[in-house]
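Peer 1: turn this into a model:
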Amino acid sequence: MAQPPSPQDTAQTVLPGAGTAGDESSDRAFLEAAAAELGVRRRAEVAELVRAAQWALRNGHPRRERDPMSTPGGDGTPSVRDHAIPELAMVRETHPASTRALMADALDLMHRLPRTWAVVVAGDCEPWVARKVAVISRGVLLDAIDIVDRAVARVIAGHAPATVLELARAKVIEADPETHAGEQEISRHKRYVAISRADEFGYRHVIARVTAGDGAWIDAMVDRVADILTLTHGHDHNRDELRSLAMGWLARPVDLLKLLIDHTDPNPGEQPAWAPDHLADTVDRLCALPARRLAALRGRGQLFVHLTDTALRSGRGVARIEGVGPIDVAQLAQVLGHCDLTVTPVLDLADRPRVDAYEHPERLKDHVWALTGGDVFPFSPRTATRDRVDFDHSTPYDVQGPPGQTGPHNSGPLRRRHHRWKTHGGYRCRVVGPGRHLWQTPNHLTYLIDQHGTHRLEDDDADIMLSAPDGVEIYLSKLTLSAEHYAS
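Peer 2: All right, here's what the predicted structure looks like:
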């Protein structure tokens, strides 16, 4: 097997215009070659945008009765068959949402921002900046978009991206103030709080979109708690660490209240101006609650933790929490501490359970989820949680068919949009082994999804797997072809 190149070998690779180190003329040639490569990349990105727009044009009309159309771009751009987008995404090896965004930006630039598009085609600016302008201005109506296009086309070549995008935002407000006001109202309902996946050290980001006032008060409370924690943790924690610890206290309202009271100078007989009249009554009621009732104030949550028996016994190794990611087993106490736990039985994935009903019982869902690890649509990120997917029969359920049609041999989790594409868009799916799914697009491109990710198959290999009898697993490689019969 060929060895990967070392950093030294990579650094010594001869590039066009590289010349000899220390030679001024060769240094100039090297830099000129770098400039030329910039143009090559920009032209390639333009070609990708053109390809996406052409695919939209080829699929601009429905081909059957149930063939929904959607408009990825803004006002004045053509519609496209919704079922055609994921097929282009597969050959681009991206998620359909990324390809839909590419198509929307291409259509906006060509149909709504033609002057800006001309600068992009000439290679005089970064295509990603123009795409960002398309996103910013997507809500502007077609009869007003020219104001944005003219202004951006004048500055997009030669100005910093931040300058271009700031101008674009200003021109969007100027071009269509009524639409901008409407979008402001819509954005009021798009507030949220989200938690990122864990990084390699077990830490997560808490991301929230709140009003400016709420944000200021949350920041002030975090600062106040961090000030208090300085008394006990300040000797080996910097300010950012203390504020991070303070965020954790916000999740424990009773502990937080005690901490604040213990570190607030009492001033009997004087009620703060910000304190409502019922505050004293609320504090008295909290003091009267038993410990278990106080703990219930934190609410309930559900985490699915996967770890081996060896890691559980030794306290060393890696655990995986669904929706969080991998963490060190030693950090489980930080995640699960201060709470009541309910432990569910371990699933034996060697089993092949089946039921006769159309519905998936919960234990069967757990089994399928553990085998697949998430959404089984090609190139789909495994970030969906099990409550956000449909458990789909890969081979459609037949009410007149044989018993035992529902089980891991014929099931795969799919987000709702992916489920619709499979049901109505002409995409075929087949389970070809535990945790392995074979997909075929309307144009007969075939993809295998397994523990190694998503891989496109050659037509001959695809025919072998698609024609295999039920209950036979086919494993293909460049060197061997093997078939294993599994219990059905």
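
Peer 1: C-alpha from now on. contacts and neighbour counts both.
Peer 2: Noted.

Peer 1: name the nearest residue to Gly19, ignoring sequence neighbours.
Peer 2: Spatially, and ignoring its direct neighbours in sequence, Gly19 is nearest to Ser26 (4.7 Å; C-alpha to C-alpha, 6 or more residues apart in numbering).

Peer 1: right, and the one you found touches Gly17 too?
Peer 2: Yes - counting by C-alpha atoms under 8 Å, Gly17 is a contact partner of Ser26 at 6.7 Å.

Peer 1: re the thing from before, so the residue nearest to Gly19 is in which element?
Peer 2: helix 24-58 (DSSP states H and E).

Peer 1: let's see this one next to it:
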Amino acid sequence: MLVETMQGGWGIQVDDLDADWLVSLMEDAEVQSRQAERRKLRYAGQWCVLHPATADTGVATWAETGPEALRCDEAIGGEGTPLVAAFAAEGLGAAFQISTGAAVQLMADALNLQHRHPRIWAKVEALEVPAWRARRVAQMCAAQSAAVAAHVDAALADRMGAWGVTTIENAIATAVADLDPETVADAEDEAKAAWGVRLTHGSPRRIGVWAGTSTLEITGDTADVTALHDLICATAHQLLTDDSPWSGESLEVRKARAVGVIATQTGAGGATPVTRMYLHIDADDLADPTATGWAERLGPATVTKIRDWLAGTRATILPVLDMRRTDAVDRHDPPAWMAEQVRLRDPHCVFPWCQKDSRGCDLDHIEPYVPMDEGGPPGQTRPESLGPLCRRHHRCKTSRRWHYARNPDGTYTWTGPHGRTYLVTPTDTRLLA
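Peer 2: Below is the predicted model of the structure:
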């Protein structure tokens, strides 16, 4: 049954459809989805063509926008792809209403598919392969040579099954072994580049909810990681047999508790641990164990949880900050109270669709700062003249490709190089014109 939608177009009411109808509609939806994602890749590829790198523009790199493992001065496209102008991604991201990092990734995937994986790209063009699957191949091969990319392209293009990560990894490993056998002997040393420890905050079962839960991910030498896991398991077993408050917990919960026990027992020289966390709580709530405070970058926490964290640690209590202060200073760098006020006022980068935490942002003078000995006026550094910008978008603004102003209501109006204007509010970004 066809029904008119709220937007004035035509849609389909699915409540009374049988399975055969629904299967047909789902097949149509998949085709439409592939067409839409193909268009995005086409547009991104053409955007790269329209923004070639020159001596004046510089080259688009992964420096500030890529995944942590890719934050380097390498060009966004793999070996064999044309260079793209720096800061080209901002315009694309704004048009698609996505972050600059997502825009850079889309451009990189378009470049790599069109220039390094022509057979797989042909499958995308023919709607035989969904764009997301082709992009996965492009991303996993991005750091490899053009020859390896071509080898993988030939190996996977005609395999129409569901490419999994393992299939792609095996294709890459085979290509490397076939094209450069000596690198296989060095693989163990090269693998160390991926070693590291990563801490992320948030509940894995409830996206967007912190709830006092975090995840520690370790990648390292197999023997070392296995030994640590064995120690955690042994400590968890000890928590079961000892008269501990966690003896009734499940094995996995006890293993998580064991990490804290091990950390306490192996503290550096027995020194008191230091907890680095920005906690906001009303002094009147400290006596109420059911009251909640707020941990920056994390979320709400009960007074009981906060006391657990701070027990036995050193804590610095900062005085209440008057958010209404408008004092100005005659210097470039803001004083500590002003920097804190701006970061509390604007908790993330104020560039369109950017969510980088302001604690890691530069404090930018919205109007370029002019030293007083060069004729600059007094009082240029004040709360309303500053805005937090992540390093990339600070550089982008400084390059004069983008301009912005802070509005009286605390929002920001940005103008891009293609004449579009955007309104950045504390909660979202809106296209104005």
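
Peer 1: where does the TM-score land?
Peer 2: TM-score of the superposed chains, computed with TM-score structural alignment, normalised by the length of the second structure, equals 0.84; 401 aligned residues with a C-alpha RMSD of 2.8 Å.

Peer 1: ok so, going back, tell me what the helix holding Ser26 of the first structure is packed against?
Peer 2: The contact analysis (3 or more C-alpha pairs under 8 Å, 6 or more residues apart in numbering; DSSP states H and E) places helix 24-58 of the first structure against strand 80-81, helix 96-111, helix 114-121, helix 127-136.

Peer 1: any buried residues in that helix, and which?
Peer 2: 27, 29-30, 33-34, 39, 42-43, 45-46, 48-53, 55-56 (16 or more other C-alpha atoms under 10 Å).

Peer 1: again with stretch 70-83 of the first structure
Peer 2: For stretch 70-83 of the first structure, a neighbour-count test (16+ other C-alpha under 10 Å) marks Thr71, Pro72, Gly73, Gly74, Asp75, Thr77, Pro78, Ser79, Val80, Arg81, Asp82, His83 as buried.

Peer 1: would you mind putting the residues you listed into CSV with distance to Asp461 of the first structure alongside?
Peer 2: Converted to CSV, the buried residues of stretch 70-83 of the first structure look like this (distance: C-alpha to C-alpha, whole Å):
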residue, distance to Asp461 of the first structure
Thr71, 36
Pro72, 35
Gly73, 38
Gly74, 41
Asp75, 44
Thr77, 40
Pro78, 37
Ser79, 35
Val80, 32
Arg81, 29
Asp82, 29
His83, 25
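
Peer 1: what's the farthest-apart pair in these?
Peer 2: Within these, two members stand farthest from each other by C-alpha to C-alpha: Asp75 and His83, at 21.0 Å.

Peer 1: in the first structure, what sits opposite Gln105 of the second structure in the alignment?
Peer 2: Matched to the first structure by TM-score structural alignment, Gln105 of the second structure sits across from Ala101.

Peer 1: residues contacting that match?
Peer 2: Pro72 (C-alpha atoms under 8 Å, 6 or more residues apart in numbering).

Peer 1: check contacts around the closest residue to Thr20 of the first structure other than its chain neighbours.
Peer 2: In space, Thr20 of the first structure comes closest to Ser26 once its chain neighbours are excluded; the distance is 6.2 Å by C-alpha to C-alpha, 6+ apart. For Ser26 of the first structure, the contact set (C-alpha under 8 Å, 6+ apart) comprises Gly17, Ala18, Gly19, Thr20.

Peer 1: report the separation between the residue nearest to the second one when sequence neighbours are not counted and Ala21 of the first structure.
Peer 2: If you skip the residues right next to it in sequence, Ala18 of the first structure has Phe30 as its closest partner in space, 4.9 Å away by C-alpha to C-alpha, 6+ apart. As defined by C-alpha to C-alpha, to the nearest Å, Phe30 of the first structure lies at a distance of 10 Å from Ala21 of the first structure.
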